[in-house]
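1. Return atomic coordinates for the entry below.
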Amino acid sequence: MHHGKYRFVIGLLLIPLGLYAVFVVSPYLQAFPIAFTDWEGLSASYRYIGFDNFVTLFHDPVFWVALRHNLFLLVSLPTVIVTLSLFFSAILNYRGGIPGAKFYKVVYFFPSVLSIAVVGVLWQFIFEPRSGLLNGFLRAIGLGDLANLWLGGRDTALASIMAVVVWGGVGFYVVLFTAAMAAIPKELYEAALLDGASPLQSFFRITLPLIWNTVQVAIAFLVIGALDQFALIKVLSVGPGGPGDATQVISLYMYTNAFSYGKFGYASAIGVTLFALNMILTLLTFRLTRRERVVY
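-> Alright, predicted model coming up:
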């Protein structure tokens, strides 16, 4: 009986795991040896050039610009998204849940179900400087001086894309944190209320410590996401990566080197470097956010 069950489970997992190994794990592993070659992607011949790609990468000014942008996103995205998600989740769960909480969860989560291409095109229309909704709204309420190029301005392009990432990401974490908060026993809040604790004190003394494991996982996901930002920047940015590398990030620079310049060896070196940064920063995030587990 049990042997048949295991065969059935293995049969179900064999095809998806095989596809994952071929199309995800295998390209990752192949990137490591390719990073030490001058392979151009379309030829069968290549030369091993040692660490030349990594030396070139170290002296590449565009890579350092892209890394600086990734680090900016690494700090800002988790901070803004986690803060907003905790705020909205706390409101939705206030005193057992506000009226219409389920409806608001759907509204918050809705951007998460849209494809990145749809989100990108939608916000292109909103940010369009001449007839876009944002500048049109600012002019309509008498704030035309605040109208800007947004995606076309060096000073506003990255912040505009970051705003779209926040808009699309908050809803998922609102649902995640709301579910975690709903599992906290109501008796703890009642006891705190009897002791004279304010809602703010209850949040920081009860809610946040009890859902910290969930917050820690969310921060780790957002750190990885900040380093892997690609699709939305590819769709929204001018160039892409512009104007003037104002929205250049490591993933986009890797893609451009591979598929625009034919430097697959160099692009693989960028990918290996990004992989190392991801691993180091993810482990560092878990280390820095680790707290003693609270049991209730």
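
2. Going by C-alpha atoms from here, please, whenever you check contacts or count neighbours.
-> Fine.

3. The top helix by length along the chain: which residues count as buried?
-> Longest helix in the chain, counting residues (DSSP state H): helix 61-92. Across helix 61-92, burial judged by 16 or more other CA atoms under 10 Å covers 63-67, 69-71, 73-74, 76-78, 81-82, 84-86, 88-90, 92.

4. Proceed likewise with the subsequent sequence, for comparison:
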Amino acid sequence: MRKGQYRFVAGFLFAPVSLYLIFVIWPYVQTFGYSLTDWKGQSQTFKFIGLDNYKALFQDDVFMQAVWHNILFLIFIPVITILLALFFAFMLNAGGRSKAGGVGGVAGSQFYKVVYFFPQVLSLAIVAVLFNAVYRSDGGGLLNGILIKLGLVDAENPVEWLNEPNLVLWMLLIAVVWHGVGFYLVLFSAAMQSIPRDIYEAALIDGAGRNQSFFRITLPLLWDTVQTAWVYLGIVAMDMFVLVSSMTQNMGAYGGGPDHHSDVMSTVMMRNFQYFGKSGYACAMGVVMLLLTLVLSVVMLRATRRDRVEF
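-> Sure, this is the predicted structure:
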């Protein structure tokens, strides 16, 4: 490369790299620095305390319980969302049979794509409002209303879906999956469109059914897309702040009720940062969240790595 070209490339990259360092990397560095202090958040005077905040984290029962909740979300959110999205995408793109005897989606597949994608256009705040109405702990709630009409629940004693320690996490999980399936359905559908129909038609001629077509053709050829979806959903599972703080907001600062049974790391962090004034301690939680997210992303990418299937 000529000398002038080096200067051109350096000049072209200088502005974006500088902005990235200032607005992305530097806040991470600052957060780690504050995590080593007893910073209270409202003053610029603080004392260096080393790793004391990190030691306190592992003795904090609330935070460790929140970590376990994030792990549960990390297990179930990607698995359920990807399985449902893959199933619906396959049925809408290759699960039916066209009138000409070829391969196509089920009848009305274009309409179903719009219906499934509709939740994705809603913000998480709106999703929280909708599901708060669904989970209302009286007969006016959609879920309790249906169960009362069917005679499965007593009208005088309806189920408090978001106030039951054994139910609240699953109720939040349902809301996340409902919101996310449509996006990944469209993602997988776009990937399926690139698979030549000749492959499906050849398998059809050989007598392959829907299950064989899915597991022997669709899934191997979509594996890179599934891997990407897994990482993104893992990041969603490590956050969950908006839904937890919105749907359980009447049970304590930044949600987490009942009795911390729906707390996640982000809600515990925000509660310590703004409610208890333990900003240095909250920064240590943020650093731990960052490291866990990076580690889990790398682990998921390596665990799901396989030889690429080409066509």
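
5. Now compute the TM-score of the two chains, please.
-> Superposed pair, TM-score by TM-score structural alignment, normalised by the length of the first structure: 0.92. Supporting alignment: 289 aligned residues with a CA RMSD of 2.2 Å.

6. after superposition, how close is whichever helix or strand comes after the longest helix of the first structure to the second structure?
-> Scanning forward in sequence from helix 61-92 of the first structure by DSSP states H and E, the next helix or strand is helix 101-113. Compared with the second structure after fitting, helix 101-113 of the first structure deviates on average by 1.4 Å (mean CA distance after the TM-score superposition for the first structure).

7. Run through the neighbouring helices and strands of helix 101-113 of the first structure.
-> helix 157-182 (3 or more CA pairs under 8 Å, 6 or more residues apart in numbering; DSSP states H and E).

8. by contact count, what packs against the helix it packs on?
-> For helix 157-182 of the first structure, the packing partners by 3+ CA pairs under 8 Å, 6+ apart come out as helix 61-92, helix 101-113, helix 212-227, helix 231-236.

9. Secondary structure element for residue 211 of the second structure, which one?
-> If you go by DSSP H and E, residue 211 of the second structure is part of helix 210-213.

10. Point to the residue nearest the middle of the second structure.
-> By CA atoms, centre = their mean, the second structure has its centre lying nearest to residue 236, at 2.4 Å.

11. residue in the first structure matching it?
-> Structural alignment (TM-score structural alignment) places residue 236 of the second structure against residue 225 in the first structure.

12. how close does that match sit to residue 259 of the first structure?
-> Distance of residue 225 of the first structure to residue 259 of the first structure, computed by CA to CA, to the nearest Å: 22 Å.

13. Residue 238 of the first structure now?
-> 17 Å.

14. Likewise for residue 51 of the first structure?
-> Residue 51 of the first structure sits 22 Å away from residue 259 of the first structure, going by CA to CA.

15. Now find how far off-centre stretch 56-74 of the first structure is within its chain.
-> 17 Å (CA atoms, centre = their mean, to the nearest Å).

16. hang on, the earlier thing: find me the equivalent region of the helix or strand that the helix holding residue 211 of the second structure is followed by in the first structure.
-> Downstream of helix 210-213 of the second structure, the first helix or strand assigned by DSSP H and E is helix 219-221. Counting by TM-score structural alignment, helix 219-221 of the second structure falls onto residues 208-210 of the first structure.

17. what does that stretch rub up against?
-> Residues outside stretch 208-210 of the first structure that contact it (CA atoms under 8 Å, 6 or more residues apart in numbering): 184, 294, 295.

18. one more time with 10 Å, if that's ok
-> For stretch 208-210 of the first structure, contacts defined as CA atoms under 10 Å, 6 or more residues apart in numbering pick out 86, 90, 177, 180-181, 183-184, 202-204, 214-215, 291-296.

19. Now it on the second structure. Mean distance?
-> For stretch 208-210 of the first structure, the mean deviation from the second structure after alignment is 0.3 Å (mean CA distance after the TM-score superposition for the first structure).

20. now residue 101 of the first structure: how far from residue 92 of the first structure?
-> 6 Å.

21. Need the overlap of contacts for those two.
-> By CA under 10 Å, 6+ apart, the residues touching both residue 101 of the first structure and residue 92 are residue 178.

22. Contact partners for residue 124 of the second structure?
-> 130, 175, 176, 179, 240, 242, 243, 246.

23. Quick one: map it onto the first structure.
-> Structural alignment (TM-score structural alignment) places residue 124 of the second structure against residue 116 in the first structure.

24. Ok, residue 277 of the second structure next?
-> Pairing criterion TM-score structural alignment: the partner of residue 277 of the second structure within the first structure is identified as residue 262.

25. Surely that match touches residue 268?
-> No. Using CA atoms under 10 Å as the test, residue 262 of the first structure is too far from residue 268 to be in contact (11.3 Å).

26. what's the matching range in the first structure for stretch 170-183 of the second structure?
-> Aligned by TM-score structural alignment, stretch 170-183 of the second structure corresponds to residues 159-172 of the first structure.

27. Identify each buried residue in the matching stretch, please.
-> Quick answer for stretch 159-172 of the first structure (16+ other CA under 10 Å): 160, 161, 162, 164, 165, 166, 167, 168, 169, 170, 171, 172.

28. same deal with stretch 227-236 of the second structure?
-> 227, 229, 230, 231, 233, 234, 235, 236.

29. Can you lay out the residues you listed as CSV showing distance to residue 290 of the second structure?
-> Below are those laid out as CSV (distance: CA to CA, whole Å):
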residue, distance to residue 290 of the second structure
227, 20
229, 19
230, 17
231, 14
233, 15
234, 12
235, 10
236, 13
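
30. which of these lies closest to residue 164 of the second structure?
-> Closest approach to residue 164 of the second structure among those (CA to CA): residue 236, at 23.4 Å.

31. what about that closest one, distance to residue 264 of the second structure?
-> From residue 236 of the second structure to residue 264 of the second structure the distance is 12 Å (CA to CA).

32. Need the overlap of contacts for those two.
-> Residues touching both residue 236 of the second structure and residue 264 (CA under 10 Å, 6+ apart): 70, 73.

33. before we move on, the earlier item: who touches the match of residue 277 of the second structure in this structure?
-> Each residue near residue 262 of the first structure by CA under 10 Å, 6+ apart is listed here: 38, 39, 40, 41, 42, 255, 256.

34. Wasn't it part of a helix?
-> No. Counting by DSSP: H, G, I helix; E, B strand; the rest coil, residue 262 of the first structure is not part of a helix but coil.
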